[in-house]
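Asks: I'll drop the sequence and a predicted model, then ask my questions.
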Amino acid sequence: MSPRRSRQAPMSEMNVVPYIDVMLVLLVIFMITAPMLTQGVDVDLPSTEAEPLPVDTEKEPVIISVDSNGGYFLEVGDDRGKPKSLSTVVDEVAAILAERPDADVFVRGDQHVRYGTVIRLMSSLQSAGASQVGLITEPPEDE
């Protein structure tokens, strides 16, 4: 007689503890980075002197100026010198972009205006349909 070997059934359980650890780490990472991804305006600013943008002479760009007091001026049409509210500027730019979706949109801000005023304008322009907003600057003076 030969001794009988007892066969053990293979273990069919899966150890999920490492997967839970990875999931929790990813959850924490996404919770930290999600607010940073949703807030902000996509602007590519040059770090040195910039080359002039090519100007298409056939289509007039939409230029919004912000003076040192925070007044908004839409430089399109007949009433260029009159200050306007932010909501009026956004409505007029949205109407222009509905008519000409490929129009270039530029912001010219006074160097003494508050940073938040320009960012608020750029964010509002983005919600009005401007996919890209350019900043107009002057070349630096040689000292």
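Replies: Sure, I can see it.
Asks: hey, let's count contacts and neighbours off CA atoms from now on
Replies: Will do.
Asks: beyond the strand or helix carrying Val28, next helix or strand please.
Replies: Using DSSP states H and E, Val28 maps to helix 17-38. On the C-terminal side of helix 17-38, the nearest following helix or strand under DSSP H and E is strand 62-66.
Asks: same for that following strand, what does it pack against?
Replies: strand 72-74, strand 105-109 (3 or more CA pairs under 8 Å, 6 or more residues apart in numbering; DSSP states H and E).
Asks: want to compare, so here's the second one:
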Amino acid sequence: MSDINVVPYIDVMLVLLIVFMVTAPMLMQGVRVDLPQSAAEAIETNEDEEPIIVSVRADGTYYLNVGGDQEEEKPLADITEMVSRVLRQQPQTQVLVWGDRNVSYGVVVSLMSELQGAGAPAVGLITEPPQ
């Protein structure tokens, strides 16, 4: 009787899982900000689609991880226009805010309001786990 030996396939799957676990944290792109810490649980993400990440530095400047130079400061109007275009083509794309811990609360709230006005059904906040 001939049976398929699945042990080598399981070994390959586990090696690939480890590779993805190591490389996934390196895939986050954006402008360097000092993120606040929170013990909140992580949100579920769709790994097939890259989220839109809008970064806000402590001085209130905005950056976007979509399009050309991600290190280039962009006005809020350009960001909302770009987010709106992306969400029209891919409405399930997540929109996340990567805000510096020293940025004004009002700046983050107005950014989230503008992003929802651009078509984002929900806007998430990125934090670091407590150390």
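Replies: Okay, I see it. These figures come from a predicted structure and were not determined experimentally.
Asks: picking up where we left off before, and the helices and strands packed on strand 62-66 of structure 1 as JSON lines, adding mean neighbour count?
Replies: Converted to JSON lines, those look like this (neighbours: other CA atoms under 10 Å):
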{"stretch": "strand 72-74", "mean neighbour count": "23"}
{"stretch": "strand 105-109", "mean neighbour count": "20"}
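Asks: got those as TSV, with distance to Val28 of structure 1 columns?
Replies: Compiled in TSV, these are given as follows (distance: least, CA to CA, whole Å):
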stretch	distance to Val28 of structure 1
strand 72-74	41
strand 105-109	38
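Asks: closest to Thr33 of structure 1 out of these?
Replies: Among these, the nearest to Thr33 of structure 1 by CA to CA is strand 105-109 (29.1 Å).
Asks: whereabouts in structure 2 does the closest one align?
Replies: Under TM-score structural alignment, strand 105-109 of structure 1 corresponds to residues 95-99 of structure 2.
Asks: spit out the contact partners of the counterpart of Thr127 of structure 2 in structure 1.
Replies: Thr127 of structure 2 maps onto Thr137 in structure 1, with residues paired by TM-score structural alignment. By CA atoms under 8 Å, 6 or more residues apart in numbering, Thr137 of structure 1 lies in contact with Arg108.
Asks: pretty sure Thr137 of structure 1 is in a strand, no?
Replies: No - using DSSP: H, G, I helix; E, B strand; the rest coil, the assignment for Thr137 of structure 1 is coil, not a strand.
Asks: quick revisit: tell me which of the helices and strands packed on strand 62-66 of structure 1 sits nearest to Met31 of structure 1.
Replies: Comparing these against Met31 of structure 1 with CA to CA, the closest turns out to be strand 105-109 (33.5 Å).
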